[in-house]
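A.B. asks: pasted the sequence and its predicted model underneath.
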Amino acid sequence: MEHIVTDMGCNASIDDRAESKSEKAIKAAVLIQKWYRSTRARLEISRRYSLTIFQSIEYADEQDQAQLASFFTFMLERYADPDAVADASISPSVSHQADSYLTEYENIEVPDSYCGPRLSFPLTLADANALLHAFKDGQLLHAHYVLQLLCETRRVLKEKPNINLVSVSYSKEITVCGDLHGNLDDLFLIFYKNGLPSEKKPYVFNGDFVDRGRNSMEILIILFAFLLIYPNDVHLNRGNHEDYVINLRYGFSSEVLNKYKVHGKVILYLLQDVFSWLPLATIINKKVLIVHGGISNTTDLDFLNLLERNKLKSLMRPPKPEADREEQAKEGTPAARPSTCAANEHVTRKTRGVSSSGSTELSRPNSQSGPTLKEWKQVLDILWSDPRKQNGCVPNKRRGGGCYFGPDTTARLLERYNLKMLIRSHEFKREGYELTHGGKVITIFSASNYYEEGSNRGAYIRLNPDLIPHFVQYQVRECTDKQNYWERVKTIERSALQTLREKIFAHRSTLTEAFAKYDCNNTGKISVSDWAAAMESVLCLELPWRTLQFHLVKTDTDGKVDYMSCFHNMEIAQSTEEVQPALVETLCKYRKDLEIIFNIMDEDQSGLISFDEFRKTWRIFSSHLGIDAYDASIDKLAQSIDYNKDDYIDFSEFLEAFHVVHKRDKKPT
């Protein structure tokens, strides 16, 4: 018995120790779990506000683009060549016939040394495969074939209605893709996962093929090639970036001119016309409406289907009111393209012209009149609008165009046309898609890594014969496979904060004045709420400033914000101490716009413009914006940076000086 008792005692002791260890293990596991969840939550917050920063600044840029559209229009007209394509290697002169440019490719020889794909028309699937393989290897399609492809595409698109009515049989699915924005790898991945377009594999590509990414031209060539091969099974909707004025700011024009230095202007000229012939919408089986942006409370599909869509070369150029047109008609002047700066310098052209930026406009003798305000507004709404949760329809002030439409607006339109759902794109989505308005509105976004590698997935939709959507997500990965989740989020966060700091620095003087209004005693410190209010009043980005304060400014023990600290670690790339600070800030703020203007002025794409032309254009630009011209300071600035070479300015180097950087990242001069 004693032995048994002893054994029991020993067992009890062992059990106690085991229980104690078990409790410690459970507590440790709970602590680890709490730490993990807390860390993941913080990372998720960082990722969300980083993406919000990117998106807010993107929309602010679009708003700036809309506000400056009239000035860019003036520049295009002022520097347009009214008589010929500005490229002697193509043709010494150009016919006054409206469609003479359609044969330009015949004057361009393809040398024997060219190793890329050689297309034969009508195109075959073998030609499309040759293009895919060539682009995977980084090759360019020769300008002769590019122009011929665009001419054939234009011919096919002209036969399409404004709204494509697509009937899908019960034996196959149809795939809908959203914004690609020049991300060629995303298109390759879609084709790899889903299959190439064919009679058995129809596709709808819902606009925004170009801008931002590096391979917009290659995407267009591939999509146009498949359109020519399968004209009844490949459907292309127009997006808001299929617009030559938008292309000036967001990179497509520069991409084409860099890749096709000799013939780039003619390519862009023809693309301007091709874009205007892209259909505006697609309806599948009379039940699913697909448009790029959205709708408004005035959207009229019957009206949209009847208008002359090719009149709308750019939506950044609203037509003049009817009263102004009638007045112009009485005076015997052509319908003017609006330009607030160019009233006295309007260039009347009776032939087509190519601007020195390569961005051009078709102008024809006795051509059709321009679009009416109603036509322009109807198309603007379907290309620029975004859904929102609240009922109603209000102007989209964040983008500067289109509207925000609520679930009631969606319900009315679907009921009016007996539709089942609306598929649209136009908006970045972290998972590549989003359902709103009770599942009646689907946003599909196909460009993965849109803001930064790892920032988002892309997606496309497969619609089965019952029109039930199936979403397929993907993400092209180059570096992110080598990074853990924490590293990926921190990379995105750093990039977003750097972009935001650049914008803050570019508004330094205005922000300083806003801060001072809250600092009555001139202490250099204000409350967090006052700091957030001042930031929003100047930048208008609708950001979570209270959350961001820890990354942007210093605070004292009392919670007061040292508001000037948001500028402490930032400066421009080039030292300009001797130049008027207000001018430096102005150049930082309008750097992107000046780059567009310089590209317009650079007729031979040499990267150089005359200093006299620069000074004159700067004076016009500053007058348009209502800012001081700083003529003497501009001269001193060019000389101090030493980019004034034989009375010419290397404008890319000049603008490089106004990059906003961290002080530790500043390049040595």
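C.D. replies: That came through fine. Because the structure is predicted, anything quoted here is derived from the model rather than measured.
A.B. asks: only C-alpha atoms for contact and neighbour calcs from this point on.
C.D. replies: Fine.
A.B. asks: thought Gln65 was touching Tyr250?
C.D. replies: No. Counting by Cα atoms under 8 Å, Tyr250 is not a contact partner of Gln65; they are 9.8 Å apart.
A.B. asks: ok, and the closest non-adjacent residue to Ser253?
C.D. replies: Leaving aside its sequence neighbours, Ser253 sits nearest to Asn247 (Cα to Cα, 6 or more residues apart in numbering; 5.5 Å).
A.B. asks: the one you found: which element?
C.D. replies: helix 244-250 (DSSP states H and E).
A.B. asks: now do that helix: everything it contacts.
C.D. replies: Identification of contacts with helix 244-250 by Cα atoms under 8 Å, 6 or more residues apart in numbering yields 65, 69, 72-73, 210-212, 240-241, 253-254, 272, 313-314, 316, 359-360, 592-593, 596.
A.B. asks: which residues touch Ala130?
C.D. replies: Pro117.
A.B. asks: list the buried ones in the one helix or strand it maps to?
C.D. replies: Assigned by DSSP H and E, Ala130 belongs to helix 125-136. Buried residues in helix 125-136, counted by 16 or more other Cα atoms under 10 Å: 127-132, 134-135.
A.B. asks: show me what the helix ranked longest in the chain is packed up against.
C.D. replies: In the chain, with assignment by DSSP state H, the single longest helix is helix 2-67. Counting contacts by 3 or more Cα pairs under 8 Å, 6 or more residues apart in numbering; DSSP states H and E, helix 2-67 packs against helix 485-506.
A.B. asks: what residues of the helix it packs on count as buried?
C.D. replies: Buried residues in helix 485-506, defined by neighbour count with 16+ other Cα under 10 Å: 488-489, 491-493, 495-497, 499-506.
A.B. asks: repeat that for stretch 415-432.
C.D. replies: 419, 421-432.
A.B. asks: any chance you could map the strands in the stretch 501-650 of the chain?
C.D. replies: Under the criterion DSSP state E, counting those that start in this stretch, strands of the stretch 501-650 of the chain are mapped to 525-526, 554-555, 561-562, 570-572, 608-610, 644-645, 648-650.
A.B. asks: what about versus this one:
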Amino acid sequence: MIANVRGDERPPDNALSGENNLLSNLNEKDYDKSIDLYTKAIELNPFVASYYGNRSFAYIKTEFYGYALADADKAIKLDPKYVKAYYRRATANMALGKFKLALKDFEAVTKSHPTDKDAQKKYNECNKIVTRIAFEKAISVEEKKKSVVDQINLSTISVESDYDGPRLENEEKVSLKFALDLMKAYKDQKKLHRKYAYTGKKFTVCGDVHGQFYDLMNIFELNGIPSADNPYLFNGDFVDRGSFSVECIFTLLTFKLLYPNHFFMSRGNHESETMNQMYGFDGEVKSKYTGQMATLFTEVYNLLPLSHCINNSILVMHGGLFSDDNVTLDDLRKIERNRQPPESGLMCELLWSDPQPQNGRSPSKRGVGIQFGPDVTKKFLEKNNLKYIIRSHEVKQAGYEVAHNGQCITVFSAPNYCDTMGNKGAFVTLKGGDLTPKFTSYEAVPHPNVRPMAYANSLLSLLA
């Protein structure tokens, strides 16, 4: 494959020609192999812009947006006329919600290739997003906005006589029967009525489910329905990418209402307004319900805990650890979480950071948060008198990974992520006084013929 990439590559008049055929000799499960091969090519000749540009593409496909940006920058430095590198950089910035930076690169491409219709379309779509954000900011008021909750009058919402879905007892109480009826209805591709949508001896930790409702149902079939005797913690990224995110979040919130002291939910990096607008949840909610409902979810996500401590021994968070060695559990308790995630600081790092095999810290492969080594984990655990951490946030082929001398566990619960990655999903069960983790891996199960990212922002689909 490397031999087919020429160092003097120049884009044709249509700057996107061959975009979707890049790495054509690899199937969608081999981006890690592609990264490895292009890395070896760069070691042999570090002055070929296309090597960096193509590796940037593979990094984007594996969601390592920080690395993708760095490679795109290097490709542009080596060859300022290498148009695909501008696309790579724009794509990575779009994925991180940095729309103004993406717009600059799209503008550069349209100026260099004024007849390229694809480039013009991407520029126009990105410009719409930047314009909309600027308009919303201009008309916003500094005082606290009235909550959507205060604008909803349930008494005015009637349940139609022909509605045959789950019903709340006495129109207000969540019961086990309601939860079971809800899951059955979702399996049959029915919808919960909007009135109910607004009301709302082991311990199992699950990672990202990303809108893969039928795989979520498989977890409950394998491990049992949540109950007071079968508690669960879902560790963020309940929505986005998968196209059954509404079904996932309502099922999880139903169990939270049913068992408030035995069912727990941590916020992930995708429980944010920007991610939801890009990766599908916002569009899905608006398609199945209303824009008001989408705004309500933003408010709900702002209230989710950022981490959980189990038996004063295990800290569970979605992303990872911190750029400061002196962080304590009290520092985490003091974080103001009722807001959109910032781009730096403790809240950002809890949601975005990743472990690395080597000691120390490194810039994030995602472009947000940090990467932290075994020594960082060890110091944090010793300072806070903890045994180990459990985090999610990353696809693992077995659905889980034990790293940092057993002190850092990753669990990812969305098998065959986005219907392309071929990974297993997993959950962790903790039993006994010493809370020894037990891992259960499982394959993906069939789902209705709705593709992942079906509700995602149209510009992302253009960049795929």
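C.D. replies: Arrived safely. In this text the structure is predicted, and so the values were computed from the model without any measurement.
A.B. asks: now the TM-score, please.
C.D. replies: TM-score for the superposed pair, counting by TM-score structural alignment, normalised by the length of structure 2: 0.69. Supporting figures: 351 aligned residues with a Cα RMSD of 3.1 Å.
A.B. asks: I'd like the next helix or strand past the helix holding Asn247 of structure 1.
C.D. replies: Toward the C-terminus from helix 244-250 of structure 1 - assigned by DSSP H and E - lies helix 252-259.
A.B. asks: now that next one: which residue numbers in structure 2?
C.D. replies: Using TM-score structural alignment, helix 252-259 of structure 1 corresponds to residues 281-288 of structure 2.
A.B. asks: thinking again about what came up before, for Ser13 of structure 1, see how far away the residue nearest to Ser253 of structure 1 is.
C.D. replies: Between Asn247 of structure 1 and Ser13 of structure 1 the distance is 79 Å, computed by Cα to Cα, to the nearest Å.
A.B. asks: who has more neighbours out of the two?
C.D. replies: Asn247 (22 against 12; other Cα atoms under 10 Å).
A.B. asks: and that one, how close does it get to Asp208 of structure 1?
C.D. replies: Separation of Asn247 of structure 1 from Asp208 of structure 1 (Cα to Cα) stands at 11 Å.
A.B. asks: intersection of neighbour lists for the two?
C.D. replies: His241.
A.B. asks: so what touches stretch 216-228 of structure 2?
C.D. replies: With Cα under 8 Å, 6+ apart, stretch 216-228 of structure 2 has contacts from 183, 209, 230, 232, 248, 255, 259, 261-263, 427, 445.
A.B. asks: quick one: contacts for the aligned residue in structure 2 for Val291 of structure 1?
C.D. replies: Aligned by TM-score structural alignment, Val291 of structure 1 pairs with Met317 of structure 2. Residues near Met317 of structure 2 by Cα under 8 Å, 6+ apart: 235, 266, 306-308, 350-351, 389-392.
A.B. asks: for Val327 of structure 2, same thing?
C.D. replies: Taking Cα under 8 Å, 6+ apart as the contact definition, Val327 of structure 2 lies against Phe380.
A.B. asks: now with 10 Å?
C.D. replies: 321, 346, 380, 383-384 (Cα atoms under 10 Å, 6 or more residues apart in numbering).
A.B. asks: Val411 of structure 2 too?
C.D. replies: So Val411 of structure 2 contacts 205-208, 235, 318, 390-396, 398-402, 425-428, 439, 441 (Cα under 10 Å, 6+ apart).
A.B. asks: at 7 Å instead, please
C.D. replies: By Cα atoms under 7 Å, 6 or more residues apart in numbering, the contact set of Val411 of structure 2 is 206-207, 391-392, 399-401, 426-427.
A.B. asks: distance of it from Arg337 of structure 2?
C.D. replies: 23 Å.
A.B. asks: neighbours of the nearest residue to Glu171 of structure 2 once chain neighbours are set aside, just the number please.
C.D. replies: Spatially, and ignoring its direct neighbours in sequence, Glu171 of structure 2 is nearest to Tyr196 (7.9 Å; Cα to Cα, 6+ apart). The number of residues packed near Tyr196 of structure 2 is 19, by other Cα under 10 Å.
A.B. asks: now do the same for Tyr196 of structure 2: its match in structure 1.
C.D. replies: By TM-score structural alignment, Tyr196 of structure 2 lines up with Tyr145.
A.B. asks: give me the element its match is part of.
C.D. replies: helix 143-158.
A.B. asks: again, but for Glu125 of structure 2
C.D. replies: helix 117-139.
A.B. asks: and that helix, how far out from the chain's middle?
C.D. replies: Relative to the centre of its chain, helix 117-139 of structure 2 is centred 23 Å away, using Cα atoms, centre = their mean, to the nearest Å.
A.B. asks: quick one, strands of structure 2?
C.D. replies: 203-206, 232-234, 263-265, 307-310, 314-317, 354-355, 361-363, 370-372, 388-391, 400-403, 408-411, 425-431, 436-442 (DSSP state E).
A.B. asks: Ser227 of structure 2 -> structure 1?
C.D. replies: Under TM-score structural alignment, Ser227 of structure 2 pairs with Ser198 in structure 1.
A.B. asks: tally of neighbours for that match?
C.D. replies: For Ser198 of structure 1, using other Cα under 10 Å, the count is 17.
A.B. asks: roughly how far does it sit from Arg40 of structure 1?
C.D. replies: The value you get for Ser198 of structure 1 to Arg40 of structure 1, if Cα to Cα is used, is 44 Å.
A.B. asks: please apply the same query to Ser529 of structure 1.
C.D. replies: Taking Cα to Cα, one finds Ser529 of structure 1 at 28 Å from Arg40 of structure 1.
A.B. asks: try Lys503 of structure 1
C.D. replies: 29 Å.
A.B. asks: now Phe54 of structure 1
C.D. replies: 21 Å.
A.B. asks: next one: Asn206 of structure 1
C.D. replies: 35 Å.
A.B. asks: mind checking which of those two has more residues around it?
C.D. replies: The neighbour comparison of Asn206 of structure 1 against Arg40 (other Cα under 10 Å) goes to Asn206, with 30 against 14.
A.B. asks: am I right that that one is in contact with Gly293?
C.D. replies: No. Using Cα atoms under 7 Å, Asn206 of structure 1 makes no contact with Gly293, being 9.2 Å away.
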